[in-house]
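A.B. asks: got a predicted structure plus its sequence, pasted below:
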Amino acid sequence: MSGFIRERLLDNNAALVQMLGLCPLLAVSNTAINALGLGLATIFVIVITNVVVSLIRPITYQEIRIPLFVILIASTVTVLELLMNAYLHQLYLALGIFIPLIVTNCMIMARAEAFASRNNLWPAIKDGFFVGLGFALVLLIIGMLREIIGRGTLFSQAELLFGSWGEYLTITFFSDYGGFLIAILPPGAFFVLALLVAIKKRYDLHQQQRDKTKIQEGANQENSRGAQQ
């Protein structure tokens, strides 16, 4: 994995490290399909926004760039909302207010301002895709864990996103499962997010310790060679 991709997916993940877009991340992730739907919608918006911002950056005045970016994001979300209402109506109803609230996701504005407005088209596309993918993966993992714990199923109501054949994607882990209510309520989202953040912190500490060990071993080898010479 290249450093460019790794930074956006893991090292500087928008959800686990920057803590951006937590409102939809926590509110919509009560099922895997809802989480996946909003994750894909977020990728669409951030990629389109980055593309347009990158293309118009030579003719964009610095004084108006922020209002312009807001208008671009709002326009993209409006187009997305109309498309989902037309072709994925049931998912549109399930996600509700959190589709237009994509406009308020600080992650999208941050990437437009910090990266797309300063780089060419292809890097802007890659940045938008991988930042959005990192956010969507965290959203999906939270949705999967909450659905399994709370309902005993996985990818229930997949037909909302994939059509009639999505019914075959549903996995039932416990046929007589009574459910664990707190997992699908808002507190459950905080618990699962906290668990993922803790795992990420533990992984980072492990990586730092491993890097220090490698540096120390390299220094010891250099000292040994110097002593032998």
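C.D. replies: Sure, I can see it. A quick note: this is a predicted structure, and the numbers were derived from the prediction, not measured. Numbers count the residues shown, from 1 in each chain.

A.B. asks: going by C-alpha atoms from here, please, whenever you check contacts or count neighbours.
C.D. replies: OK.

A.B. asks: okay, helices next: where are they in the protein?
C.D. replies: 3-6, 22-27, 32-56, 65-87, 89-95, 106-114, 121-151, 159-162, 181-184, 186-228 (DSSP state H).

A.B. asks: so which of those comes closest to Ser175?
C.D. replies: Judged by C-alpha to C-alpha, the one of the helices of the chain that comes nearest to Ser175 is helix 121-151, at 10.0 Å.

A.B. asks: quick one: buried residues of that closest one?
C.D. replies: Within helix 121-151, the residues that count as buried by 16 or more other C-alpha atoms under 10 Å are 121, 123-151.

A.B. asks: okay, one more to line up with it:
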Amino acid sequence: MTSYKEIIKGGVWDNNIVLSQSLALCPLLAVTSTATNGLGLGIATLFVMVFASILTSLAKPIVSRAIRIPVNVLIIATLVTSTDLLLNAYFYPLHKVLGLFIPLIVTNCAILGRVEAFATKNKVIPSAVDALAMGFGFCWVLVVLGGVREVIGSGTLFSNASLMLGEKFYFIEQTIIPNYRGFLLAILPPGGFIAIGLLLGLKNSLERLKDKSQQTVEVM
């Protein structure tokens, strides 16, 4: 049994859905034109991933291996539909912006893959922790990528957060570069590819530096 510390570290960094597994790139690149959009999709995906893992782990003793995958897909589809309806009812502006990418969470292979790889083999609490770590790892990449693209592209950060997420989020709306004319490439899909490439390069560089420091300590 892996420790909770290792599970969390793996989900957030070492085995990150985007930076290590290169999964869910389609919604990642399409939605992250702003940090607000990234946060909205990240929270929705996190919600689905956590409850899908919990329900799958609970259902494990009564679900036959022959029908396990269809049952897991059904669980995920039900949760995605519920999330879609909740967003439409209470966060309509955000739902309108995210559009098709909320229902497409069903096809996110990262969710089904993690449910199959972990939740079907472990108890409820470890499964929930693993899903929470994986979902948070996906969410922070969405927010960081969206924030970088938004600042470079528009000079703002978390623009329209109060309209999409509610008036309580007005305080996070920031104008980073006043009177900025913008840089269109950053908020277009090619800008997303460039930004994710730079983020992947940064992660790899940090891991190489960590490995070198560990080798130096061992030699000493």
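C.D. replies: Happy to help now that I have it. Just so it is clear, the structure is predicted and the values come from calculations on it, not from any experiment.

A.B. asks: quantify their similarity with the TM-score.
C.D. replies: Overlay of the two chains. TM-score (TM-score structural alignment, normalised by the length of structure 2): 0.95; 217 aligned residues with a C-alpha RMSD of 1.2 Å.

A.B. asks: take the helices of structure 1 and write them to CSV, including distance to Asn12 of structure 1.
C.D. replies: Listed next are the helices of structure 1 as CSV, based on distance: least, C-alpha to C-alpha, whole Å:
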stretch, distance to Asn12 of structure 1
helix 3-6, 8
helix 22-27, 15
helix 32-56, 16
helix 65-87, 22
helix 89-95, 27
helix 106-114, 12
helix 121-151, 9
helix 159-162, 29
helix 181-184, 27
helix 186-228, 11
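
A.B. asks: for Lys123 of structure 2, see how far away the residue mapped onto Arg65 of structure 1 from structure 2 is.
C.D. replies: Superposed on structure 2 with TM-score structural alignment, Arg65 of structure 1 falls opposite Arg68. The gap separating Arg68 of structure 2 from Lys123 of structure 2 is 16 Å, by C-alpha to C-alpha, to the nearest Å.

A.B. asks: re earlier: now the match of Arg65 of structure 1: how far from Val115 of structure 2?
C.D. replies: Between Arg68 of structure 2 and Val115 of structure 2 the distance, using C-alpha to C-alpha, works out to 11 Å.

A.B. asks: the match of Arg65 of structure 1: neighbour count?
C.D. replies: Arg68 of structure 2: 17 surrounding residues under other C-alpha atoms under 10 Å.

A.B. asks: one more: Asp176 of structure 1?
C.D. replies: 8.

A.B. asks: trace it over to structure 2, please.
C.D. replies: Counting by TM-score structural alignment, Asp176 of structure 1 lines up with Asn179 in structure 2.

A.B. asks: same check on Gly152 of structure 1?
C.D. replies: Gly152 of structure 1 maps onto Gly155 in structure 2, by TM-score structural alignment.

A.B. asks: burial measure for the equivalent of Leu79 of structure 2 over in structure 1, as a count.
C.D. replies: Aligned counterpart of Leu79 of structure 2 in structure 1: Thr76 (TM-score structural alignment). As a burial measure, Thr76 of structure 1 scores 19 neighbours (other C-alpha under 10 Å).
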